[in-house]
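Student: pasting the structure only:
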């Protein structure tokens, strides 16, 4: 019977083919080394076709329960056909199979040389993250472009080396892409020392995130401490905030060009337009309305609202939001430049340490940061790419719509669905993928799965992996520390690998918050930021804006990115003297 096939000693032979699947009869040991007898799940094999092509497949099942009647085979194995090596001396690997095997084709365990061909770096965008578990001499590379542009996720239970792996990936990405900006949400304050002088570390003590950058849902969440707002008070706020923005803008303009005072209602701002306003104006407007009420019982709503605002304003934990809340000054350009490293000034990465923030406002702060990251990418046409890494992602984008803060989930989801079009990439890190919104994780096309013991987490992972070798996931509960199954566009093949050792100074560890505030960005980049902000604001206000005189776009002029000639004409406001607005210190009666 053996004479019908290739007489060269082989590991086995193809006995059936169906689509991307095949079955292999494993031959009796013969003269094969003992090491070659370990035909088990996860090992790669090569199938020698009649052409010069070698098909690469992976064993997904081995059994001796359904052996053929002949004694020729000691077991049978099911394999997934993954790709093929062709090209002779200049061998090259490609995914997919163009030449299918036939019955009787010889099968061997893949050689180290073939593995190196499969995982050989195809360009400068490849980063070295570790070694194959099957053959430690073969380096595992990841394609940075594919990993970033189509988002990625790192999944794993606590204690499996997840944080260390994130540090490794981000350090390698920064080395390969020095001009890429990275923003990391550090939930447990453990990454502060992992990136040396390449990262700016922010925390409540050195962060300046003005309250007027929060949209309506976010500021309500802050004022009501994460609880649902009182409808009557929300109605008042939704009417008063746009008026407060109009008051600030009209006095700013009147001081500059001598305009008469106008009705603040005609400003055309919405509650979500990111322009400054002052708390003193907000409270004065509420007080003015309260003074016009004849029924004293109706004034309770206004008293409570003022009390909420004053309580939060005077809470020292909220100083990062309300510091200089009554001084004024349009600092949005400086804030955006500082947060998202424009220019980077040698520090392309921002680490936002969240452990020191009041628990009631963490969700709102994350929502603001995600939303601003996406909106800046949108209104800058993605000219400065940003990687937004979300640690403990299930906390902000829960699968249960009744848990968490809706705007935060919406902001993360927006980056996941549309961010790649505007140069905003997403990296998710979570220990409970089953609790993460399935729509969001489905947008991540490169997955690094470390040990997961929970059955629900494993089930979600199985549904998210589209590769033919999804059977590899049976290894997930038994993976060792630093071991990972890598799937998706960023890797050549679904692979079980081991992350390489991380230098001691890059190891994450919980620590006290680090205060390091560099000087505010200056130079021509500020004009670029200001031009983007003009478009951004124009998209969220309903003022009459002249059309683009160039006729090249249907966007209003305020929503059009300025040319290098126009950009220097837009000067950001660097702060205003509060004494100029003494009239606003008095209640409006």
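Tutor: Right, received. Where do you want to start? Note that this is a predicted model, so its numbers are computed, not measured. Numbers count the residues shown, from 1 in each chain.

Student: from now on I want contacts and neighbour counts done on CA atoms only, so please keep to that.
Tutor: Will do.

Student: name the residues of the longest helix seen in the chain that are buried.
Tutor: For the chain, the helix with the greatest residue count under DSSP state H is helix 231-257. If you call a residue buried by 16 or more other Cα atoms under 10 Å, then helix 231-257 has these buried ones: 233, 236-237, 240-252.

Student: show me what that helix is packed against.
Tutor: helix 279-291, helix 299-314 (3 or more Cα pairs under 8 Å, 6 or more residues apart in numbering; DSSP states H and E).

Student: these: which one's closest to residue 479?
Tutor: helix 299-314 (47.2 Å; Cα to Cα).

Student: quick check: next helix or strand after the closest one?
Tutor: helix 319-322 (DSSP states H and E).

Student: helices and strands around the helix or strand following that following helix, which ones?
Tutor: On the C-terminal side of helix 319-322, the closest following helix or strand by DSSP H and E is helix 332-339. Judged by 3+ Cα pairs under 8 Å, 6+ apart, helix 332-339 is in contact with helix 524-539.

Student: pull out the buried positions in the helix it packs on.
Tutor: 525-539.

Student: could you do stretch 55-69 as well?
Tutor: Going by 16+ other Cα under 10 Å, stretch 55-69 has these buried residues: 55, 56, 57, 58, 59, 60, 61, 62.

Student: and here's the other structure:
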């Protein structure tokens, strides 16, 4: 500890501010440990109480004169510091009582004291992914349970090292421990990464990677919101009719194909229904003609058959109806939805004919048969880490997913994991092992935006529900974004831990400062000037808000920027256009 009491005196004490005057710059210059913005000081009183304070700023004293009025040629300067915690019996505690006025002793915190501060985390819970910027010898330890068990926000502009920081955090989090039953056995960590740009597979060589060619998400897994977002335009004049009849057709078709089910089947039940048969049903409704002859007043097919129950006929291949007529002998008029669904049916058929959406609308098992209700456990295993083989990390590669269904895919997987863990908690016996999942949303502003809109309605509600309720069921979020101001505030406001890297956009800087749970301007004001892989870590999991340098890792995400000028200086590159186009065209 560097005692600077002889040259420094406390001149002001407040709840959030301690001002210290350095009276001898000559003496200060002889110190081996120099102060800088972000350095820590220990301020003590005569009763032995000590406060740890963070240097926020300094200024030259306005009046350079002694008490007799004689001009002083050597300037003095004043440090503005912010208390961050107290020392009790050698242990650091956040917040707490203030020191007795006036304090008597001022010391520069040494590496040993800083290590003591971060060593307050219990050994079994310690988790670290970096060291202090101002002292590389001090590893910053967090409480792993409080970090992963409470939602995390990771923000930073392009080029700040955000992706490698996420990888460093996750690699350390899932690292094999000594608690596994046998060497090489997997631990119980479960991480699912929604990878928008396909960059994280390089960082996790043992992960299960599921891309558009591998993933199977049958449409019948969707709930009402996802189905309607997929197929119905909410701004169309007759959208309410589309919703009501599509809902009826889906429910009745689910009952048709799951007659042996013991539970009550609803619109949201994850059981099989035939989309083709549902389209048949709506096509019949769209061309329906009702006979107005005495004792009939029912839809009537061209062959003379009356339709007493639509569900008995309309799921079958499309048949024609009798002609509309005002004649007494064959009087017939259009049904209530005749001509209502022309655009709706065109949209349905367009979606079904889009081969890019086969993973949703026409996924097949290895025997070329469609997935049925009884296949739900296998469908869940693929992205929950229980495939063949099992895996701690599952990467959902979204780079090949058509953007128009991206939000539906993220919503569907998110909701299925939440629902599974909801029922898992009810199924398990209290005291048995838990099943904790961390869901990582890379570039989250692309599918949980601040703005309202039907296009993002289902995914926002799915993720917002986990943000508010997920921890009760063992699900935590990591929200990663370069534009935090564009993300749903409902989600970000539930984050208890933040890893904030360099942010250059003023709107994003203001937004993040407003969200951060600790108002430490000495740290947060450095957001626009942080170096690559430097991060401000604030939240419940860390004993004191800290500016850290993230640990270098061997397996990096494939997210490096192209060095334009360097590449331009190289010889001309011959590109195989034909091969690339063939890959493009599939």
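Tutor: Sure thing, it's come through. Nothing here was measured: the structure is a model prediction, and the numbers come from that model.

Student: just give the TM-score of the two.
Tutor: Aligned and superposed, the two chains score 0.77 in TM-score terms (TM-score structural alignment, normalised by the length of structure 2); 487 aligned residues with a Cα RMSD of 2.8 Å.

Student: which strand or helix spans residue 274 of structure 1?
Tutor: Short version: residue 274 of structure 1 belongs to no helix or strand, going by DSSP H and E.

Student: so what does it match up with in structure 2?
Tutor: Residue pairing (TM-score structural alignment): residue 274 of structure 1 is matched to residue 270 of structure 2.

Student: how near is its match to residue 277 of structure 2?
Tutor: Distance, residue 270 of structure 2 to residue 277 of structure 2, by Cα to Cα, to the nearest Å: 17 Å.

Student: count the neighbours of the equivalent of residue 333 of structure 1 over in structure 2 for me.
Tutor: Alignment note (TM-score structural alignment): residue 333 of structure 1 maps to residue 377 of structure 2. Counted with other Cα atoms under 10 Å, the neighbours of residue 377 of structure 2 add up to 10.

Student: hang on, the match of residue 274 of structure 1 packs against residue 222?
Tutor: Yes: between residue 270 of structure 2 and residue 222 there is a contact at 7.1 Å, judged by Cα atoms under 8 Å.

Student: more crowded one of those two?
Tutor: Comparing residue 270 of structure 2 with residue 222 by other Cα under 10 Å, the one with more neighbours is residue 222, at 25 against 18.

Student: which one in structure 1 is aligned with residue 535 of structure 2?
Tutor: So residue 535 of structure 2 corresponds to residue 484, using TM-score structural alignment.

Student: part of a strand, is its match?
Tutor: Yes: if the criterion is DSSP: H, G, I helix; E, B strand; the rest coil, then residue 484 of structure 1 is within a strand.

Student: quick one, what contacts it?
Tutor: Neighbouring residues of residue 484 of structure 1 by Cα atoms under 8 Å, 6 or more residues apart in numbering: 448, 449, 450, 451, 496, 497, 498, 499.

Student: in what helix or strand does residue 158 of structure 2 lie?
Tutor: Short version, using DSSP H and E: residue 158 of structure 2 is in no helix or strand.

Student: please report how far the nearest residue to it once chain neighbours are set aside lies from residue 506 of structure 2.
Tutor: Distances taken as Cα to Cα, 6 or more residues apart in numbering place residue 482 nearest to residue 158 of structure 2, at 6.5 Å, with adjacent residues excluded. According to Cα to Cα, residue 482 of structure 2 stands 12 Å off from residue 506 of structure 2.
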